[in-house]
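Colleague: fold the following and give me the result.
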Amino acid sequence: MSARGVSARLALVAGVVAAAPGERVLEVGCGAGVLVTALAAAVGDGRVVAVDRSARMVEAAARRNRAAVEEGRVRLVAAALVDAELGHESFDAVVAVDVRAFWTPPAPEWDVVARVLAPGGRVVLGASVMRAGDADRVRAETARAAGERGFAVTAAAQVGTVPFPTATIELRRPGDG
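Modeller: Predicted coordinates:
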């Protein structure tokens, strides 16, 4: 972990997301809110909505991001993505790290992403690579599940983070840029 508490893996994913000031970002599986902090700093006066199925993790994320929550720049939701109340919000980016649901059939999370992702938006997934072939398998399964909902892989990489390498996958709707 760095001095700011962001692991090399989360810093890598934040860099791939490349959130810009004013953007709206949805993080799925936010855990204790470490990536939420980095995303909120990047979007400035934009907005981060973070979802996690664990109320305990959402409480930890709320403590970590108290100021941004109080300012209304971060909203935390304790629910599985498919059950989360997102209203009519749309997002410029959706990000998830080690959320197996995105590459494990039937992957209904992609239906939610297809509904809330703004035109031109991007999806960035990060996955820990624990065994040889994991990155290729995750990329293929993600491409299949996302492809059924109109998304295509636009970039993929693997970086030697510690303790495990991290695979990143970026997806967009074809024609969205």
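Colleague: could you use CA atoms for every contact and neighbour count after this?
Modeller: Will do.
Colleague: and the longest strand anywhere in the chain, what other elements does it pack with?
Modeller: Using DSSP state E, we find that the single longest strand of the chain is strand 117-128. Other helices and strands packing on strand 117-128, by 3 or more C-alpha pairs under 8 Å, 6 or more residues apart in numbering; DSSP states H and E, are helix 8-17, strand 91-97, strand 166-172.
Colleague: give me the contact list for the last one.
Modeller: Put plainly, it is strand 166-172. 9, 13, 16, 120-129, 135, 139, 151-160 (C-alpha atoms under 8 Å, 6 or more residues apart in numbering).
Colleague: one more to line up against the first:
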Amino acid sequence: MGAVAASARQSWAADVVAPQPGERVLEVGCGHGVLAALLAERAGEVLAVDRSPTMVAAAGRRNRAAVEAGRVRLQAAALADADLGSGPFDVVVGFDVRALWDPAQEMTWDVVDRVLAPDGRVIVAFSVMTPGTEDDVVAAVSRLAGARGLVAAGVHRRAVGEGIGSAAVELRRPAAAATPPSG
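Modeller: Model (predicted):
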């Protein structure tokens, strides 16, 4: 597949996720499918879910070749209603998906916990539009994930000087969090 036209923020997020060949990746809230395309260039399989059929249609157009090759699957559904298959995911990622830090959407984390491989990781990336909000989002994500046995293994930052600032919290189960990722 050729290079994907992506913003610096989406490219940064793909680098933070850094999926390995053969890994199964679940993207929550895929939007137009830009991140799914970037992840599909590296991972074994990407399942991209968005509650908006319009967004999933756009993601399908963007990822047509990867869908035809079986590297990307797309679903228009709320995460709780999506057919996520039977196998676990090595990585679950969401970029600017409020349900991952909104306590009112706690059931999202129940699904993530259920489908995440024992040594898998979760990457919750988000735009930092207002100074000071980053710590609040990281704390909310850590609380919600922590209730399911996941701990923050690190926070990645993309400086505002590079456009809109971004941050990502990486979460793992405690045994996996103690072992730093290779690479």
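Colleague: one step back: so what touches the longest strand of structure 1?
Modeller: Contacts for strand 117-128 of structure 1 (C-alpha under 8 Å, 6+ apart): 13, 16-17, 90-99, 135, 138, 164-173, 176-177.
Colleague: for G177 of structure 1, which non-adjacent residue is closest in space?
Modeller: G120 (6.0 Å; C-alpha to C-alpha, 6 or more residues apart in numbering).
Colleague: just to revisit the earlier point, mind putting the helices and strands packed on strand 117-128 of structure 1 into TSV with mean neighbour count?
Modeller: Listed next are those as TSV, based on neighbours: other C-alpha atoms under 10 Å:
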stretch	mean neighbour count
helix 8-17	20
strand 91-97	23
strand 166-172	23
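Colleague: and of those, who's closest to R66 of structure 1?
Modeller: helix 8-17 (19.8 Å; C-alpha to C-alpha).
Colleague: now the helices: where do they sit in structure 2?
Modeller: Secondary structure of structure 2 by DSSP state H: the helices cover 8-17, 34-40, 53-62, 64-68, 107-115, 133-146, 174-177.
Colleague: right, and S90 of structure 1 touches V116 too?
Modeller: Yes - with contact defined as C-alpha atoms under 8 Å, S90 of structure 1 reaches V116; the gap is 4.6 Å.
Colleague: ok so, going back, let's have the helices and strands packed on strand 117-128 of structure 1 in a markdown table, adding distance to D52 of structure 1.
Modeller: What follows is these, written out as a markdown table (distance: least, C-alpha to C-alpha, whole Å):
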| stretch | distance to D52 of structure 1 |
| --- | --- |
| helix 8-17 | 16 |
| strand 91-97 | 10 |
| strand 166-172 | 20 |
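Colleague: before we move on, the earlier item: okay, the residue nearest to G177 of structure 1 and A68 of structure 1: tell me how far apart.
Modeller: 26 Å (C-alpha to C-alpha, to the nearest Å).
Colleague: more neighbours: which of the two?
Modeller: Per other C-alpha atoms under 10 Å, whichever of G120 of structure 1 and A68 has more neighbours is A68, with 20 against 14.
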